[in-house]
Every structure is written in structure tokens, then in C-alpha cells.
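give me a 3D structure for the following:
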Amino acid sequence: MNDYTKPLPTLNDHNRPFWEAARKDELRLQQCLDCQHIRYPINHVCPKCLSERAEWKRVSGRGTVFSYIVFHQVYHAGFAKDVPYNVAMIQLEEGPRMISNVVGVPVDAVKVGDAVTVCFDRVTEDVAIPRFKLATQANA
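Model (predicted):
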């Protein structure tokens, strides 16, 4: 795991609960304590009501592919061995959209509307990155 060459998140007080949950194979997002809006990306203010009060809620990790693109160009040396790879916008059942990858299938197998479920890629001792698998592949 020490040879991971791709960019890593910078853990801080605002995002640490997200990354700690991911290390436990859980997807947790912020939920506003005033309007109940579930939000992502992580922010100190609710985009619906501007409240600063929130808690971390475990979400299902289920969603659909809202959009995707296949990268054929190497934009960072750490991704050179992965080209081509997909970058997908996942519409989570709970509302937010996440940018990630659909893994475990050829890049041309991903389609808009595909049902997906979260999985976690442990890239270092401290970081597990949420990725998604096609729902039909989730139990494989």
C-alpha cells in the first residue's frame, strides 16, 4: 500500500468523519439538523437553509450512474496504468451526487442509468476511497 502514487485527500476536522467511516466500509454524509437535507460535498453550511448544524448519517450507498466519461489521456502520472478509466457522477438514492469510478467492469460496460452500489478501495492504511460497482456485480 505504500506505493500508491495517485493524489490522496487531505484529512482535516471537517472531512475526517467521512474518511473514518470509509475505512470501516461505510458511506456517511452530512445531514442538516434543521432541514434534514443530506449533503455532499462536505461543507460547514447547509446549502438549503444555511444552518451550520449537522450530523454524519450512514447512507445506503445505492444509486445510479447519472453521467460518466472515459479518460484516455493521462493527466496525472499516478493514473497512467489505469488508462482508459471511467469517471462517473453517481446519483445517490438519498439525493446527493458523488464523483467516483465504476469498477469491476470494462469501461465500455458503464451506461447512464445503471444501478450501482458503493464499495471501498483501501489505498493506504488511513484512506479507503468510495468507488461503485454495478448492482448486479455487488455481491460477486
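
rest of the way, CA atoms for contacts and neighbours
Will do.

number of residues surrounding the residue nearest to Leu11 when sequence neighbours are not counted?
Nearest-residue entry for Leu11: Trp19, 7.6 Å, with adjacent residues in sequence omitted and distances by C-alpha to C-alpha, 6 or more residues apart in numbering. Trp19 is flanked by 22 other residues according to other C-alpha atoms under 10 Å.

this one next, for a side-by-side:
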Amino acid sequence: MTDRPSDQDHGLPPYPPSASGAFYDAIAAEGRFALQRCADCAQFLYPAHDVCPSCLSTDLPLVDAPPQGQIASETTIRATTNPYFQDRLPIRIGLVILDCGPSMIAFLDDGAGMGDRIGVSFRPDTFGRAMAWAK
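The predicted model follows:
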């Protein structure tokens, strides 16, 4: 046990940065929506992978991806013990099935709901981390 307060005590992001997350952080900063796409079988991948789950290729470049999909489910988070999210309540999130194949959890803009056709984007949060948004 240490005397060092946790990151969450200071309202910092609730997760450490990851190597795969850096892909999306850079894309969000550029205002792009891009995903990995297998160069061998053309499958789009999300989240980031080291190996294509369909053909086992390791040639997985980031490419601009079609940002459309449909909201398959939604929920509203009204309470949390995490200080990072307490000032952001209520938080609406949903499962988005992208037209290009993968599914992702995304924050939902006002007016977006289950069954809606939407556009998805990566937006940087206040710490520069990519967050998926559907509107």
C-alpha cells in the first residue's frame, strides 16, 4: 500500500493509455474516423488487433472507414463512484453496429436512440483520448 492517491481521486481518466488506444487518439486529434482494415481479407477491425481474427494476417493498416451504422441498444448511466464521470452524468451510451462490420460502444448525442441510423466519430476528450460518439 502506498500513500500516493489514485488517479481517480483527482478526476483523471479512469484507465491508463494503451498502445492500441494511441491509434485512436491520433485519429481523433485529426478529426478522422479510421479503423484497422486487414490488407489480406479486407475485414475492418475494432478495437485494434495485432492479428486479423479472420485470416491471421498481421498486415492491418489504419484506413478511413465508413462512419455509418445503427444503434442496437442504449442505456443511461445516472450514478457512478468514479470522480472522472461524476460531473458528466447522466451519460448515454449505446452499442453501435457499423455498416462496415465491427460493433462499438459509443456515447450517444441527444436525440440518438435505439434503432436509429447514425454517424460515428472519434472525438478527443479533455485529456486527448479518443471517445466514440454517435449522432
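
TM-score for these two?
With the length set by TM-score structural alignment, normalised by the length of the second structure, the two chains reach a TM-score of 0.79; 126 aligned residues with a C-alpha RMSD of 2.2 Å.

what lines up with the residue nearest to Leu11 of the first structure in the second structure?
Here Trp19 of the first structure is matched to Asp25 in the second structure, going by TM-score structural alignment.

show me the contacts for the aligned partner of Arg92 of the second structure in the first structure.
Mapped onto the first structure by TM-score structural alignment, Arg92 of the second structure lines up with Asn86. Asn86 of the first structure is in contact with Tyr68, Ile69, Val70, Phe71, Asn101, Val102, Val107, counting by C-alpha atoms under 8 Å, 6 or more residues apart in numbering.

does the first one belong to a helix, a strand or coil?
What that stands for is Tyr68 of the first structure. strand (DSSP: H, G, I helix; E, B strand; the rest coil).

next, Tyr84 of the second structure: secondary structure please.
The three-state assignment at Tyr84 of the second structure reads helix, by three-state DSSP.

quick check: which element contains the most centrally placed residue in the first structure?
With distances taken as C-alpha atoms, centre = their mean, the first structure has Pro130 as the residue nearest its mean C-alpha position (4.2 Å). Per DSSP states H and E, Pro130 of the first structure falls inside strand 128-134.

so what touches stretch 89-98 of the first structure?
38-41, 59-68, 99-100.

buried among the residues you listed? Make that a PyMOL selection.
Applying 16 or more other C-alpha atoms under 10 Å to the contacts of stretch 89-98 of the first structure leaves a buried subset, and the PyMOL line that selects it is:
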select buried, resi 38+39+40+61+62+63+64+65+66+67+68+99+100
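
run a quick neighbour tally on the nearest residue to the match of Arg92 of the second structure once chain neighbours are set aside.
Nearest residue to Asn86 of the first structure, sequence neighbours excluded (C-alpha to C-alpha, 6+ apart): Val70, at 4.3 Å. As a burial measure, Val70 of the first structure scores 15 neighbours (other C-alpha under 10 Å).

Val70 of the first structure -> the second structure?
So, by TM-score structural alignment, Val70 of the first structure is matched to Thr76.

quick one: its match and Arg88 touch, right?
No. Between Thr76 of the second structure and Arg88 there is no contact under C-alpha atoms under 8 Å: 11.7 Å.

wait, which of the contacts of stretch 89-98 of the first structure is closest to Cys119 of the first structure?
Cys119 of the first structure has its nearest neighbour among the contacts of stretch 89-98 of the first structure in Gly61, at 8.2 Å by C-alpha to C-alpha.

what is the aligned counterpart of that closest one in the second structure?
Match for Gly61 of the first structure (TM-score structural alignment): Pro67.

returning to that earlier point: ok, now which ones touch the match of Val70 of the first structure?
Thr76 of the second structure touches Pro90, Ile91, Arg92, Ile93, counting by C-alpha under 8 Å, 6+ apart.

rerun that using 10 Å as the cut-off
Leu89, Pro90, Ile91, Arg92, Ile93, Gly94, Phe107, Leu108 (C-alpha atoms under 10 Å, 6 or more residues apart in numbering).

could you do Ala48 of the second structure as well?
By C-alpha under 10 Å, 6+ apart, the neighbours of Ala48 of the second structure are Ala19, Ser20, Gly21, Ala22, Phe23, Tyr24, Leu35, Gln36, Arg37, Leu60, Leu62.

that'll do, ta.
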